[in-house]
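Peer 1: missing the sequence, but the structure's below:
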């Protein structure tokens, strides 16, 4: 039972209707819980995450958002946000011919995505984020910001092999074409 249930169980039991023995009694005044007394509710981490997700989804439907998928967030994220917002401001100025871009109207969301284990796989991770995002956009948007288990390291290894094979195939065709000239 939660703390709320434990604290107020006695007062709830006292308010149950009593048997009437032929006379009418006045209802007893219940003591109201003190407003100074803190009420705490214990929620599981899963429940808290679900509530945050619902609130975020509602917000995403109403405001422009910048979703940041950073595969190496352990190095910091501030520079990423600043760089992207400066780019958006620059493009806004060019396209709209005004400096009135309201940065505060843009909600910046750092998506919890799979993290790379080295400093060389950022391109592979970026390609995988884009592929997964467009594969099922609605499901992805519903899951934001919690996509940390979106894919595993094996997916990145397969992507690396696929790109390597494609490069070797194209290089081979180019070399065969060059040799025939």
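Peer 2: Arrived safely. Remember, predicted model here, so these are calculated numbers, not experimental data. Numbers count the residues shown, from 1 in each chain.
Peer 1: alpha carbons only for contacts and neighbour counts from here, please
Peer 2: Noted.
Peer 1: Excluding chain neighbours, what is closest to the residue nearest in space to the middle of the chain?
Peer 2: Centroid-nearest residue in the chain: residue 145, 0.9 Å away (criterion: Cα atoms, centre = their mean). Spatially, and ignoring its direct neighbours in sequence, residue 145 is nearest to residue 111 (4.5 Å; Cα to Cα, 6 or more residues apart in numbering).
Peer 1: Got another one to weigh against that:
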């Protein structure tokens, strides 16, 4: 298992996010699984974390569009090799991401 951070703006606190997620997983395990499945440690060795080198948004307003595109690409074009660090700069084009806004608009109008 690993924690992958897909950040379309490469924020400053990206490594803090991995540590916070590890802490969260540790608390959840301790509360819900420890009594049944025993101890487990979520640290840098057992739960690696990495920032994915992925397509970046060109502005400060398309983060939601990029999140949706990351999710869609993750399911349509699954990552087969999780060797870290992951380098996916051409995972999708900016044109694909930008067309997401129009697709969503059409879907909403259809519904």
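Peer 2: Perfect, thanks for sending it. Given the structure is predicted, the values throughout are model-derived calculations rather than measurements.
Peer 1: Show me what residue 101 of the second structure aligns to in the first structure.
Peer 2: Taking TM-score structural alignment, the alignment pairs residue 101 of the second structure with residue 160 from the first structure.
Peer 1: Where do the helices of the first structure begin and end?
Peer 2: Ranges of helices within the first structure are 3-14, 45-62, 78-96, 122-135, 137-143, 153-180, based on DSSP state H.
Peer 1: Which one, of these, ends up nearest to residue 68 of the first structure?
Peer 2: Residue 68 of the first structure lies closest, by Cα to Cα, to one member of the helices of the first structure: helix 78-96, at 7.7 Å.
Peer 1: Only the buried residues of that closest one, if you could.
Peer 2: 81, 85, 89 (16 or more other Cα atoms under 10 Å).
Peer 1: which strands and helices sit next to that helix?
Peer 2: Helix 78-96 of the first structure sits against no helix or strand, with contacts defined as 3 or more Cα pairs under 8 Å, 6 or more residues apart in numbering; DSSP states H and E.
Peer 1: Would you mind confirming that residue 41 of the second structure makes contact with residue 26?
Peer 2: Yes - counting by Cα atoms under 8 Å, residue 41 of the second structure does reach residue 26; the two are 6.7 Å apart.
Peer 1: For residue 101 of the first structure, give me its contacts.
Peer 2: 89, 92-93 (Cα atoms under 8 Å, 6 or more residues apart in numbering).
Peer 1: now the second structure: which of those residues match?
Peer 2: Retained in the second structure (both residues aligned by TM-score structural alignment, their matches' Cα atoms under 8 Å) from the contacts of residue 101 of the first structure: residue 92.
Peer 1: okay, the contacts of residue 101 of the first structure in CSV with distance to residue 106 of the first structure next?
Peer 2: Shown next, in CSV, are those (distance: Cα to Cα, whole Å):
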residue, distance to residue 106 of the first structure
89, 11
92, 13
93, 16
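Peer 1: quick one: which of the contacts of residue 101 of the first structure is nearest residue 118 of the first structure?
Peer 2: residue 89 (31.7 Å).
Peer 1: mind checking what that closest one lines up with in the second structure?
Peer 2: So residue 89 of the first structure corresponds to residue 23, using TM-score structural alignment.
Peer 1: All set now, cheers.
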